[in-house]
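K.L.:
Okay, structure incoming, though there's no sequence with it:
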């Protein structure tokens, strides 16, 4: 049914006509190559479909694993710093010092207490994850002007993070380097954990603020570990899309020239690998909210890099398929030649037969269909030769019979006419002429018998004709 429908198509009919008009050798080569091409194509598509699905699953799993490990490790680091802050926030000695009545707080006591506070801050700085520990205390205290580990609350009140801290009611607040009121560490950027503590006897009055500065390089090294490829990028973004920290490959993502510190991402599902479009480019993206912060950890992998294994797979499949097809093409020619060579030879012998040269083809040792054609052709030529010989022999016999029949018709008339002439000559008393005629007639019939021979010498044939002509000349009075 499908073939009948295809036959109604003009293009298919034209293609079928072209195919039928080419040589058998080319038909075999094209047919062989076509089916090999179809087989290789189906096999390549099947391999690609199965392998590509496996590679995508493995790539997605690897991306999720590296991302989840990095996010878990970052959460672990930040929780560790939060735990360190708990030691300060809930330190009994520190709270007792900063909850003293300022009216009865002597200078000597303040100096002694400042040493205790400094010792506590410096003990926090012994951790490799904390670059600097700082505490903000009321401005009335004489040690509030330390400027390194102890600062006045008025300095904190002028910072960008002040409102956000109290919007969270003094609980854990992580801020980026750009929101810090100063940059106390040359050539090193930080992020900070800020917490507020209220007076024990009056929760409406602020007692102190603790700030722990974390080297941004520590966070960036964790973000680097989440990169799935060399050109992928992992970022920490706040709720506004501002970049808090990023891996060393931030150049691989399209940032706005007007706001290079911000990245606007389309909404997509958290904690799963999703394909997104960013500035006209495709990325595989993952994001998750870091617990205890308002930050999102985001990994962006260029889709071309994510599918690099698939690209390599496609190249390998195309290369192997091309080699197989090339080998099939070269193998199809000798295979087609072995089939068509004998047919071409038989066609040449048939062409000679058409031109009148009846020659048998060489004997073949193969007993396939072509061998049967050779055998039948040779039988046909042999039969034609036999028929030609029989026909030639029959032709000769027919001519001989016709000749003899003609002779048998001629001789009675000749004899009758000669005897009639002798009779007339006898009435005229022409005995000399009668003698000549009788002599010639006797020799004529003597030579006609030829002693039973079919072939006679030319001299006898000439004498035979001469006697015949002499009798006829006498009959017609010398007019012959």
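P.N.:
Great, that's in hand. Nothing here was measured: the structure is a model prediction, and the numbers come from that model.

K.L.:
Going by C-alpha atoms from here, please, whenever you check contacts or count neighbours.
P.N.:
Fine.

K.L.:
where along the stretch 51-200 of the chain do the strands fall?
P.N.:
Listed in chain order, the strands of the stretch 51-200 of the chain (DSSP state E, counting those that start in this stretch) span 132-137, 150-152, 173-175, 190-199.

K.L.:
Show me what the last one packs onto, helices and strands only.
P.N.:
In terms of contact count using 3 or more Cα pairs under 8 Å, 6 or more residues apart in numbering; DSSP states H and E, strand 190-199 is assigned the packing partners helix 24-89, helix 162-167, strand 173-175, strand 202-215, helix 216-225.

K.L.:
and what of the third one?
P.N.:
Other elements packing on strand 173-175 under the criterion 3+ Cα pairs under 8 Å, 6+ apart are strand 190-199.

K.L.:
re earlier: with respect to residue 386, which of the helices and strands packed on strand 190-199 lies nearest?
P.N.:
Among those, the nearest to residue 386 by Cα to Cα is helix 24-89 (33.3 Å).

K.L.:
In the protein, which residue is most central in space?
P.N.:
residue 318 (4.4 Å; Cα atoms, centre = their mean).

K.L.:
distance of that one from residue 50?
P.N.:
16 Å (Cα to Cα, to the nearest Å).

K.L.:
circling back to that earlier point, save the strands of the stretch 51-200 of the chain as TSV, and put in mean neighbour count too.
P.N.:
Shown next, in TSV, are the strands of the stretch 51-200 of the chain (neighbours: other Cα atoms under 10 Å):
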stretch	mean neighbour count
strand 132-137	23
strand 150-152	21
strand 173-175	23
strand 190-199	22
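
K.L.:
Near the closest residue in space to residue 162 that isn't next to it in sequence, how many residues? Count them for me, please.
P.N.:
Leaving aside its chain neighbours, residue 162 sits nearest to residue 156 (6.6 Å; criterion: Cα to Cα, 6 or more residues apart in numbering). Residues lying near residue 156 (other Cα atoms under 10 Å) number 18.

K.L.:
adding another structure so you can compare the two:
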């Protein structure tokens, strides 16, 4: 269950959390690794199989050539010995009465015999680099050549293992040529083997006249079977009695007893490589019999020697796959980057939509004609439409706000004008000339700036002048119950502001702040200062204040939008400021019950439109 959950987590992470470039990189590498794995597996399998077959075929050919060479060697000596046995030299020699000859004449006869008998043997022997000794064991009837160096009495050796074996086999099979292993040659120096020929009476074959024996070093055969394709290979020649005639690798002689005791070699298949196990090692065994001489030639190859070449080939292929995979990494990274870079640019540009400032792709960025290029073209078309709609919305919104402002002015101004004119009337009745002058001048300034020849943007100087005139009229009505203060740096007076921004806020401060107090007197302070590239204006009063719930609604524009009358004017100010300057600008309310309210206006600091 945990493994399943982990697997699902990894899948979810891959599809929904990892960056697209990393996904593509992983996908490319995974596909490359999969394809390389399949390709390399197939190639390694086929190459290994082919190489194994080739190596075994080469080993088989070498093995067969060695066997043929062995057989030819034995056959050549057999032919030589057969030629000698059939040459009647022995018959003629044995028929002569040596008593008729002097010792000198016997010496001449022996020399002639040796010249005739050993000439062909010696010529063949001289073609090798090994010392070959030829011995003749005469029947005891012929004792003149019994010098115990080259000529011997057969009767003295009939009890020897080799002679006994030959006479017994000859009596049964009448086979004339024998190959004798080292084990039977007790009187011969170690490290030799022999080939023997039975010389018989032509008139009576069961009668043995002599035994011709050719002795030579065993290393002659050992070297002959040493040729092999693989390292640590053991080749050997044995007879039907499992006596070893030759062995190619003396260091591996210890394997022969185990091999001979554990496997019936004469019954194993001879046309294929047999898999066997000796100790804890696995071997391949190839057997060829030489029936004419009742010999067996076999070759024992350790599988690790065979597979060492295959391992080298496999290691080379795996290294090639690894290097190819390393090459695939930068290629996959480059390919994934080329696919993702434009998508990343699309994402970066689209992020700006969240800020309310959608921008199209730049012309210097290649678009292309693929799916990503189509996406970029569609995005650019969408941005153009959005910008057009936003411009239209701005224009419509401006027109609506201007209409709302004019409606507000049409709603407020008659009431304000009526109250002001009524106040002037009473001043006139009381012959209050100075108050009449102040009220008329303030009323004129208020409406002159409010009209502003139809302009919506005026200087801060004019906006503050209109607010001062508005407060002057209020104080005439309230008999100077409100102290009006304004602090502003002269360098900021030329900054631009939407007209009739301060008046609705001041009206709320008077009507709902100061006049709600038990003693309707108070103070209204206006402060203006620069905050980097912005202009901050605070209108602060010491009225009754606003409770926290209402304050929260004011700051979220909820109460402003739901209000009517005076609240409608504040909402209009907030809407016009944000529509004209953006959502980062507008009104901010702060208040304390019983101490007053402060409204902060943030607008860009500009001196030109």
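P.N.:
Nice, thanks for sending it over. Predicted model, so just to flag it, every value in this text is computed and none were measured.

K.L.:
returning to that earlier point: winner for burial among the helices and strands packed on strand 190-199 of the first structure?
P.N.:
strand 173-175 (a mean of 23; mean count of other Cα atoms under 10 Å).

K.L.:
Now it on the second structure. Mean distance?
P.N.:
Superposed on the second structure, strand 173-175 of the first structure shows a mean distance of 1.0 Å to its aligned residues (mean Cα distance after the TM-score superposition for the first structure).

K.L.:
before we move on, back to that, right, and the helices and strands packed on strand 190-199 of the first structure - which one's nearest residue 328 of the first structure?
P.N.:
Checking those against residue 328 of the first structure by Cα to Cα gives helix 24-89 as the closest, at 6.5 Å.

K.L.:
Verify the stated contact: residue 475 of the first structure with residue 421.
P.N.:
Yes - taking contacts as Cα atoms under 8 Å, residue 475 of the first structure lies within contact range of residue 421: 6.6 Å.

K.L.:
Tell me if residue 14 of the second structure really is in a helix.
P.N.:
Yes - counting by DSSP: H, G, I helix; E, B strand; the rest coil, residue 14 of the second structure falls inside a helix.

K.L.:
Give the closest residue to it in space, chain neighbours not counted.
P.N.:
Residue 14 of the second structure sits nearest to residue 23 (Cα to Cα, 6+ apart), 6.8 Å away.

K.L.:
Quick one: map the one you found onto the first structure.
P.N.:
Under the alignment (TM-score structural alignment), residue 23 of the second structure pairs with residue 27 of the first structure.

K.L.:
what's the distance between its match and residue 332 of the first structure?
P.N.:
If you measure residue 27 of the first structure against residue 332 of the first structure using Cα to Cα, the figure is 11 Å.

K.L.:
Neighbours of residue 157 of the first structure, how many?
P.N.:
13.

K.L.:
got it, and residue 407 of the second structure?
P.N.:
Neighbour count for residue 407 of the second structure, taken as other Cα under 10 Å: 12.

K.L.:
so what corresponds to residue 178 of the second structure in the first structure?
P.N.:
In the first structure, residue 178 of the second structure lines up with residue 173, judged by TM-score structural alignment.

K.L.:
residues contacting residue 497 of the second structure?
P.N.:
457-460, 463, 603 (Cα atoms under 8 Å, 6 or more residues apart in numbering).

K.L.:
Which ones among these map onto helices?
P.N.:
Among the contacts of residue 497 of the second structure, the ones falling in helices (DSSP state H) are 460, 463.

K.L.:
and which of the contacts of residue 497 of the second structure is nearest residue 434 of the second structure?
P.N.:
Nearest to residue 434 of the second structure among these, with distances taken as Cα to Cα, is residue 463, at 24.8 Å.

K.L.:
Could you verify my assumption that the closest one touches residue 496?
P.N.:
No - counting by Cα under 8 Å, residue 463 of the second structure sits too far from residue 496 to count as a contact (9.2 Å).

K.L.:
Surely residue 98 of the second structure and residue 104 touch.
P.N.:
No - the pair residue 98 of the second structure / residue 104 is not scored as a contact, 11.3 Å apart, by Cα under 8 Å.
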